[in-house]
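[1] Structure, please.
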Amino acid sequence: MMGAAPAVEFEHARRASLRYLNLFRLVIAGLFLVAGRELGLGSENPSVFRLAALGYLGAVLALGFPDAMRRFGSERVILLQVVVDVLALSAIMWVSGGYRSGMPVLMMVVLAGAGLVFAGRMVLFFAALATLAVLLENAWRLAAGRQSVEFFQVGLFCAGFFGIALVARLLALRAQANASLAAERGEALANQQAVNEHIIRDLPDGVIVVDAGGRIRQANPRAVELLGMAPAAAEALEGRVLVELDAAFGPALSRAGAEDGGEAEAGAGTLQAAVPGRMLRSTVSGRLLRCRAVAGASASAAAGDTLLYLTDFEDIQRQLQQIKLAALGRLTASIAHEIRNPLSAVIQAAELLGEERRQEVQARLVRIINDNAQRIERMVRDVLALGRREQALPEALALAAFVRELVEARVFRNAAEHAVYAVDIDPALTLAIDRAHLHQILDNLLANACRHGSGAPASVRLWAQALPGERVAVHVCDDGPGLDEAARAHLFEPFFTTHPKGTGLGLYIARELAEANDATLELAASGAGADFMLTGRITP
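    I've put the predicted structure just below:
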């Protein structure tokens, strides 16, 4: 199917070229017959010239009718036409003074037309036939001694026959190839448009196209559904003003127009201006929708169409609620599993404590009960801290002063531990984050660094650096053994820990708190030890 269309297009172009070539033949034959003597043709034998012109006109008329094409076939008719052209022009050249009569130039025109309309290598045969006719006519003229013959000019004409025939044939092949390529690309474009229409029609989001005047040009079925209308009303929406249909879209369209105008002033080469999504409640369907507008930028803010993407935010909220419930179920199961072990140890130690009379064993059992009770308490505290994610109140905190106070609080009971920490932070650096959240994040990172570090002076390093885009990175490093690839892959997962008495929630909560403040917490690549990097904005 793809190869048939280019062939049909080429055949149409070929027939059009053949009609123009036949019209040229008809004009030339009529001109020979009517004004041949005035043009200086047939001076050597007027009767033969008249007969040749009359026969040429009759052949042009006979072979130019469509009935001849249907009866003999286009290839045979074109072959006969070119052969008649060469023979008739050769006869007229013979009785009109040879190549100086201008007939070789007309032969070149005929060969050029033959190269455009005839398929195959027959154009070389036509060029050879014209060359043979011109050479024979000039050889006869030389043998008859009528006049001198300049074979150099005759040779140029003969070489021109082959050159024009080849060039015309190559142009015809190039045109056929271009037609095939254009047809293939046109079919591919049509298929792509069909696929795009199918995708837009089946999108889970609504899509509305409005023009510069706010009139709906196109809307997919999902958009019709979100607007609270029947699917059959999709065609009736076209041409209606969207704001009159639903006034809730007014702010979204006006904002898209303002953004579009700004892009146009910034540069006419901008193709699109994307407007961030905004929430709106449809006055027709009552649904809560997220509307994102994409406007085509141009030299005028009023020109171009606007594409609106509509998402049912109520569905998203329901899906989020289901995800939260599923996550809560997994979290509850994990907490129950993690609490079971220390609780079993507490119950077993309490039972043994009632039976044991030795003082030292009782003290050891009491210590076991206290340790496991504290472990349960830390686990519950960490789980409750997850609820603080939505309470972030970021402020620009001076990092150097904040870290200094945090370190002082950690070494309050043992001043000798102060040498363990090495702080190198520019006093001018700030971090936009909730104060309580930063305290919990850094306290957890410092506790891990002290636990896994060597405890030597400056074994725990805290330093910060300014990053492009008004961001800052805070590093907490230790000189411990570091983490292998297996541990790195699960480091921030809840309840994953490498410490026998850890809950496995510290780093998970720290990262959650960082994300609540538009910051990131990650384990940076380091040669030795662990290097945790907290990256956030400089200003809120």
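[2] drop to CA atoms for contacts and neighbour counts, all remaining ones
    Fine.
[3] and the one helix or strand residue 449 maps to, which residues are buried?
    Here residue 449 sits within helix 435-452, counting by DSSP states H and E. Buried residues in helix 435-452, counted by 16 or more other C-alpha atoms under 10 Å: 435, 437-443, 445-446, 448-450, 452.
[4] From the residues you listed, pick the one nearest residue 347.
    Top of the list for closeness to residue 347, among the buried residues of helix 435-452 and by C-alpha to C-alpha, is residue 448 at 29.6 Å.
[5] Using TSV, lay out the buried residues of helix 435-452 together with distance to residue 281.
    Formatted as TSV, these follow (distance: C-alpha to C-alpha, whole Å):
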residue	distance to residue 281
435	36
437	35
438	37
439	40
440	39
441	39
442	42
443	44
445	44
446	47
448	48
449	50
450	53
452	53
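[6] Would you mind giving the secondary structure of residue 299?
    Under the three-state scheme (DSSP: H, G, I helix; E, B strand; the rest coil), residue 299 adopts coil.
[7] brain fart, residue 149
    coil.
[8] Against residue 39, how distant is it?
    22 Å (C-alpha to C-alpha, to the nearest Å).
[9] what's the offset of the helix or strand encompassing residue 486 from the middle of its chain?
    Assigning secondary structure by DSSP H and E places residue 486 in helix 485-489. Centroid separation for helix 485-489 versus its chain: 35 Å, with C-alpha atoms, centre = their mean, to the nearest Å.
[10] Please give the structure of this sequence too, so both can be compared:
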Amino acid sequence: MTTATLGVEHFSETHWKSLRYFNLYRFVVASLLFTSALLYPSAFPFLSPNQSLQHLGLASAYLLSTALAVILAYRHRQHATMQLTASVLVDVLVMTLLIHVGGGLGSGLGSMLLVTLAGAGLVGQGRLVLFYAAMATLAVLFEHSYRALQDAVDVAGFFHAGLFSAGFFAVAVSARLLARRVIANEALALQRGVDLKNQTVISQRVIEEMQDGVVVLRRDGRVRQSNPRARQLLALDSSREDLLAEYSPELALGFVEWCRSGGEEVVLVRIPGSGMQLRARFAPTASSESDVLVFLEDLGRLQEQAQQLKLAALGRLTANIAHEIRNPLSAISHAGELLREERRGEMYERLLRIMLDNTKRLERIVSDVLELGRRDRTYREVINLRETLPLLIEEYLVKEKLPADVVHLELSGVAALCFDRSHFHQVLGNLLGNALRHSQRIAGSVCVVACDGKADTQVELHVIDDGEGVAAEQREHIFEPFFTTHHRGTGLGLYIARELCEANGALLELHGAGPGADFRMSGRATGCQ
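    This is a model prediction of the structure:
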């Protein structure tokens, strides 16, 4: 397809290739004509010896012109229409002269013009194809008219020439229409290819950016393809098609069960390589090899999203609590303090003390809930436990008016924790308060131990007391909100401590089952973000 923009001709690569093939065809024909005229003049019995020399000279000139056309088509990628027109006109001239030398259209050389016009129709553009057919028609009619002037008029010869002329136009127009259809189909295929490539790029980018893992499995359980998230979740090696069982036996077993039953059950698995708990869903595909898609979701991320929703609801709740409860509590507390100044007997004093104690308890609950609503505001930093823990423990013991030897501190290893400093103060305060409340409150009743964790960058902080420990039936409820075994407790201390740990990327759990309670906080020593 050719277009003109600002007078500059643009010829597509396909047309240039077609033009080169067309000129190569002409060069081959010219070579055969030259070889035949030079070595086998008897191949043209209708030629006289004098005409054989003329034929040789004409074939030589034709060979040189076609060789020049081939060179120009390969080296000079400009003025393609002019190159094609010159080639067609040369062919028309040479073939007409050969027809004349050979004794007219009866020599059979007229059919060569049909091939030339067909090639020009495939390569050329627009109305130039009709121009080429018209030039060939004029040349043939002129040659036959010149022959009729030299000899007697041959009416049948003119009829023969007319049929050839009609054939010239028919071949040229048909070739042009065929070329237009081919060009349109080529353009459509090219556009479809571009669209498909763009869609593939977009789909690939979407799959790569997905927060869920996508794995393509063969029916034999081998991993054919996977996106980056899936390779991260399963700790896959993208360069190999390994068996899924090598990375997750549980997931491979779930795949086998799915292949057997064909259901839509969701499989919950824990991956040994990454330590993550995943939710897997299998889906068949319509591929020729019946591959299976596996969609993997990180339950930790889902729980985090649920936690965010919970925090949003909690934020609205705490706002209402601050307005609806805290102000009346302040009024009640203030009124109680004023009534305490009056001395009306022992019963009056006892009832007033109960009222004020419960007012303070409600105030602590409100304060804890309000603090919990701000747990998503974390500013993590690396806390040096060797410097921070002694100061915090000393400050807490002074505040509670306890001897300095009640809490024993042990430090080893890195002794650094990535944590929000204010959150760390509150978590440690809650853990110390819980431990002291259930301990014997003698020297060494509470032991705080900071040591390295199992991983290289992990740190563990243990708060251990010498109390009776946590009963087996209470262990699974110990971190639930408003669960308490102390009559003056709010039931929010351990719950808030765990929530703050999760907000800082740490884990708080009840460790061990021996006498006394051992609360272990595990966090990172580096990598604060």
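[11] okay, the very next helix or strand once past the helix holding residue 449 of structure 1 sits on what stretch of structure 2?
    Using DSSP H and E, the next helix or strand after helix 435-452 of structure 1 towards the C-terminus is strand 460-467. Aligned using TM-score structural alignment, strand 460-467 of structure 1 spans no residues in structure 2.
[12] Could you identify the helix or strand that succeeds strand 460-467 of structure 1?
    By DSSP H and E, the next helix or strand past strand 460-467 of structure 1 is strand 471-478.
[13] Just checking the distance from that following strand to the centre of its chain.
    36 Å.
[14] Can you pull out the residues in contact with the helix or strand containing residue 261 of structure 1?
    Residue 261 of structure 1 is part of helix 250-266 when elements are defined by DSSP H and E. The contact list for helix 250-266 of structure 1 (C-alpha atoms under 8 Å, 6 or more residues apart in numbering) reads 214, 243, 270, 272-275, 278, 291-302, 306.
[15] and with 10 Å instead?
    Contact with helix 250-266 of structure 1 is made by 210, 212, 214, 242-244, 269-280, 291-308, as judged by C-alpha atoms under 10 Å, 6 or more residues apart in numbering.
[16] Can you show me the strands along structure 1?
    206-210, 216-219, 272-281, 288-296, 306-312, 395-398, 421-424, 430-433, 460-467, 471-478, 520-524, 531-537 (DSSP state E).
[17] Of all these, which one comes closest to residue 61 of structure 1?
    Across the strands of structure 1, closest to residue 61 of structure 1 is strand 216-219 (C-alpha to C-alpha), at 54.8 Å.
[18] How many residues are close by residue 289 of structure 2?
    For residue 289 of structure 2, the neighbour count with other C-alpha atoms under 10 Å is 9.
[19] Let me fix that, I meant to ask about residue 139 of structure 1.
    That count, for residue 139 of structure 1 with other C-alpha under 10 Å as the rule, works out to 14.
[20] which ones are touching it?
    Residue 139 of structure 1 neighbours (C-alpha under 10 Å, 6+ apart): 133, 145, 149, 151.
[21] What residue in structure 2 is paired with it?
    Using TM-score structural alignment, residue 139 of structure 1 pairs with residue 145 in structure 2.
[22] what about residue 84 of structure 1, how many residues close to it?
    Neighbours of residue 84 of structure 1 (other C-alpha under 10 Å): 17.
[23] Quick check: buried residues in stretch 234-253 of structure 2?
    234-236, 243-244, 247-252.
[24] May I see the strands of structure 1 organised as CSV, with distance to residue 373 of structure 1 and mean neighbour count added?
    Listed next are the strands of structure 1 as CSV, based on distance: least, C-alpha to C-alpha, whole Å; neighbours: other C-alpha atoms under 10 Å:
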stretch, distance to residue 373 of structure 1, mean neighbour count
strand 206-210, 54, 23
strand 216-219, 62, 20
strand 272-281, 47, 17
strand 288-296, 47, 23
strand 306-312, 47, 23
strand 395-398, 36, 17
strand 421-424, 31, 18
strand 430-433, 33, 25
strand 460-467, 30, 19
strand 471-478, 30, 24
strand 520-524, 30, 17
strand 531-537, 30, 23
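[25] need those in CSV with distance to residue 374 of structure 1, can you?
    As requested, those are exported to CSV (distance: least, C-alpha to C-alpha, whole Å):
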stretch, distance to residue 374 of structure 1
strand 206-210, 54
strand 216-219, 61
strand 272-281, 46
strand 288-296, 46
strand 306-312, 46
strand 395-398, 32
strand 421-424, 27
strand 430-433, 30
strand 460-467, 26
strand 471-478, 26
strand 520-524, 27
strand 531-537, 27
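[26] quick one: which of these is nearest residue 16 of structure 1?
    Once those are compared by C-alpha to C-alpha, strand 216-219 is nearest, at 39.4 Å.
[27] quick one: buried residues of stretch 31-51 of structure 1?
    Of the residues in stretch 31-51 of structure 1, those buried (16+ other C-alpha under 10 Å) are 32-33, 36, 41-43, 46, 48-50.
[28] Over to stretch 76-96 of structure 1?
    Buried, per 16+ other C-alpha under 10 Å, within stretch 76-96 of structure 1: 77-79, 81-96.
[29] so that stretch aligns onto which residues of structure 2?
    Stretch 76-96 of structure 1 maps onto residues 82-102 of structure 2, going by TM-score structural alignment.
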